[in-house]
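1. here is my input; please provide its structure:
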Amino acid sequence: MTRIDAKFADLKAQGKKAFVSYIMAGDPDYDTALDVMRGLPEAGVDVIELGLPFTDPMADGPTIQLAGQRALDGGMTLKKTLQMAATFREGDDTTPIVLMGYYNPIYSMGVETFLVAAKKAGIDGLIIVDLPPEEDSELCLPAQAAGLNFIRLATPTTDDKRLPRVVQNTSGFVYYVSITGITGSAEADAGDVAPEVARIQKASGLPVIVGFGVNTPEKSKAIAEVADGVVVGSAIVSRIAKGDSVADVLAFVKTLSDGAHAA
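-> Reported below is the predicted structural model:
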C-alpha cells in the first residue's frame, strides 16, 4: 500500500473528502517553494502535487506555464525537484507526493534511473500528462512495478469506449479534468462534474479527484461534494506569482482545504 492508498483509505474511514494542492517545484525559487511545500500539510492538504518544470507544458495555461519558466530560469531541474521532495521527507514521512509533469525530462534521465531516484526521494505517484495508455510500457508499468502509483487523467471527452483503456493500469486515484481546455482557463461546474465522476468511479473502482477550474473555497466545497476530492493549482500558483508571503499563500490554501473538507 502506497502513501496515496493509505491516505484515501484513512479519509474514507473518516467520511472526508480529499484536498489536493499543486505547486511548481522551484517557483519562485527553490527555498520559497520548499517553505510552501513544508507548510501545506498543516494548511489541510492531504496530497501534494509537485509540478516538474518543463519548457513546453502543453496542458497548462499561462499561470502554470509562467511558474515553470520562473523555476527553469532559477536553475530548477528534475534532479533538484527530487531533492526538494527528499528534503520535505526529512520532516514529513506521511503526506503523499505526486510528481506531475511531462515525459521528456524523465526520458532524458532514463526511466530506470528516474524510478530509483524517485522512490529514494519519497515520491509516491506520477501524473505524466503526455503519456497515453498506448505507451504504458514506457513508464506506467515500470513505475507500478517499482511501487509508484501511476495516475491517469480522464476528461469530458473520454467516452465510454475510451474510458476502460484509460483506467486499465491506473492506480491511486483518477484525476478528472473538469473542463475542455488548459489549466486556469474556465471554472468547473458541479452539475456537469457529478455524472462524470460517477461514471469514472464505476469504471475504475478508484477515488476520483477533480481538478482544472477550481479557484475558490466555495467552488472547492461544491466540487468535493460530488467527487472524492478536489485539486487546486492555478489559484495557488497565482498567489505565489503575485509575491504573496509564504504565510499568506498557506492561509489561502487553508481556506480551500476547509472548503473541500466541509463537503
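
2. going forward, measure contacts between C-alpha atoms and count neighbours the same way
-> Will do.

3. how about the helices of the stretch 51-200 of the chain, start to end?
-> 62-73, 78-89, 103-109, 111-121, 140-145, 163-167, 190-204 (DSSP state H, counting those that start in this stretch).

4. and this one, please, so the two structures can be compared:
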Amino acid sequence: MKLSTTNKTMFIPFIVAGDPYPDVTVELALALQQAGASILELGVPYSDPLADGPIIQRAAQRALKHEMTLKKAIELVSLMRKKGLKIPIILFTYYNPVLQLGEEYFFALARKNNVDGVLIPDLPFEESGHIRQLSEQSGLSFISLVAPTSRNRIKKIASEAQGFLYCVSSLGVTGIRDTLPNELYEFLAEVKAHSRVPVAVGFGISRSEQIQTLKDHCDGVVIGSALVQKIEQLADCLKQEETRKDALIEFQQYAQSLVEPLQCNEMR
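-> As a prediction, this is how the structure comes out:
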C-alpha cells in the first residue's frame, strides 16, 4: 500500500459500507477524499461487532437492512474507483465473515476490486499468521492493531506491521470520548520507537482539540464514530436526490472542520 509522501499527518476516516444507503457510501467516500483523507477505512457491517460502540453498531444495522455483505462491500470499492476515489482503501471486517466467504476467495476478490489493505480487529496477532501470509501474497497490507494492554507485545507486533500500525487510544469499544487517557502519549512514543511503518491512533477521537494535541505524537489519526454520527444525522437528506448534494457538502465541511489542525502539520 502506497501512502502519501506529503509531510502532513494522515487523516484516516472510517465509514460503514452501505450506510445509510449503498450508493451514498460511494459519494461519502469521495467527499472524504475532497476533505483531505489520506486513507479510507471502509467498515463491513456485522451483526456481532465486538470492537464497535453504539454509533457504529447502528450504522451496521442500517447497512444490513440494505443487504450489505462482505462481498458487496468489496465490490463497492470498485465502484468507488470508477467514480474517482484514488486514496488507499482499508477494509475493516471481522474474521467470521472472512471465514464464511473463504479466506483465499476473500483476498482474491479484494485484489480484483482494488482494495489496498485489510484490518481484522478480532483476530489476535498470534493467530494471524496464515491470514497475513495470504494478504502479502495478494499484494494487500495487513493492518495490525496494538493496544495499551499490548505492552509486552509491542516490539513483536511492530516488527511485522504493514502499511501503518493502528494504535488503540484506550480500552473498550469505539465511540466519542470527551477526553483521552493521559498515558496515551507515553504509549504512542513507545510504539513509534519500535515501528518501521507510520503509526496511527484511533478509538474515541472526535474533536479537533484532541487532534491538535495528538498530531505531534503520531503519523495519522483515525476518526470513525464522529463521522458516522454525522452520517446518521444527515441520513434523511442523503436519501433524497433533491437534498443529497447539500447534505454531502455539509458532511465534507464537517470532516474538514475536525481535521483542520492537520492541514499545516509537518510529520516528525
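
5. could I get the full set of strands for the stretch 101-250 of structure 1?
-> Counting by DSSP state E, counting those that start in this stretch, one finds strands in the stretch 101-250 of structure 1 at the ranges 125-128, 149-150, 153-154, 174-177, 208-211, 229-232.

6. re earlier: highest mean neighbour count out of the helices of the stretch 51-200 of structure 1?
-> helix 62-73 (a mean of 21; mean count of other Cα atoms under 10 Å).

7. for structure 2, what's the longest helix?
-> If you go by DSSP state H, structure 2 has its longest helix at helix 241-258.

8. can you spell out which helices and strands pack onto that one?
-> helix 22-34, helix 208-214, helix 225-239 (3 or more Cα pairs under 8 Å, 6 or more residues apart in numbering; DSSP states H and E).

9. which residues in structure 1 does the second one align to?
-> When structure 1 is aligned by TM-score structural alignment, the counterpart of helix 208-214 of structure 2 is residues 217-223.

10. let me know which of the helices of the stretch 51-200 of structure 1 is the nearest to Ser234 of structure 1.
-> helix 62-73 (6.0 Å; Cα to Cα).

11. against which helices or strands is the closest one packed?
-> With contacts taken as 3+ Cα pairs under 8 Å, 6+ apart, helix 62-73 of structure 1 sits against strand 18-24, helix 234-241.

12. for the shortest one, buried residues please.
-> Of the residues in strand 18-24 of structure 1, those with enough neighbours to count as buried (16 or more other Cα atoms under 10 Å) are Ala18, Phe19, Val20, Ser21, Tyr22, Ile23, Met24.

13. closest to Gly147 of structure 1 among those?
-> Distances from Gly147 of structure 1 to the buried residues of strand 18-24 of structure 1, taken by Cα to Cα, are shortest for Val20, at 20.7 Å.

14. that closest one -> structure 2?
-> Using TM-score structural alignment, Val20 of structure 1 lines up with Ile12 in structure 2.

15. what's the closest non-adjacent residue to its match?
-> Leaving out its chain neighbours, the residue that sits closest to Ile12 of structure 2 by Cα to Cα, 6 or more residues apart in numbering is Val222, at 4.6 Å.

16. enumerate every residue touching the one you found.
-> Shown in contact with Val222 of structure 2 (Cα atoms under 8 Å, 6 or more residues apart in numbering): Phe11, Ile12, Pro13, Phe14, Ala200, Val201, Gly202, Phe203, Ile205.

17. of the residues you listed, which are reproduced in structure 1?
-> On the basis of both residues aligned by TM-score structural alignment, their matches' Cα atoms under 8 Å, what survives of these in structure 1 is Phe11, Ile12, Pro13, Phe14, Ala200, Val201, Gly202, Phe203, Ile205.
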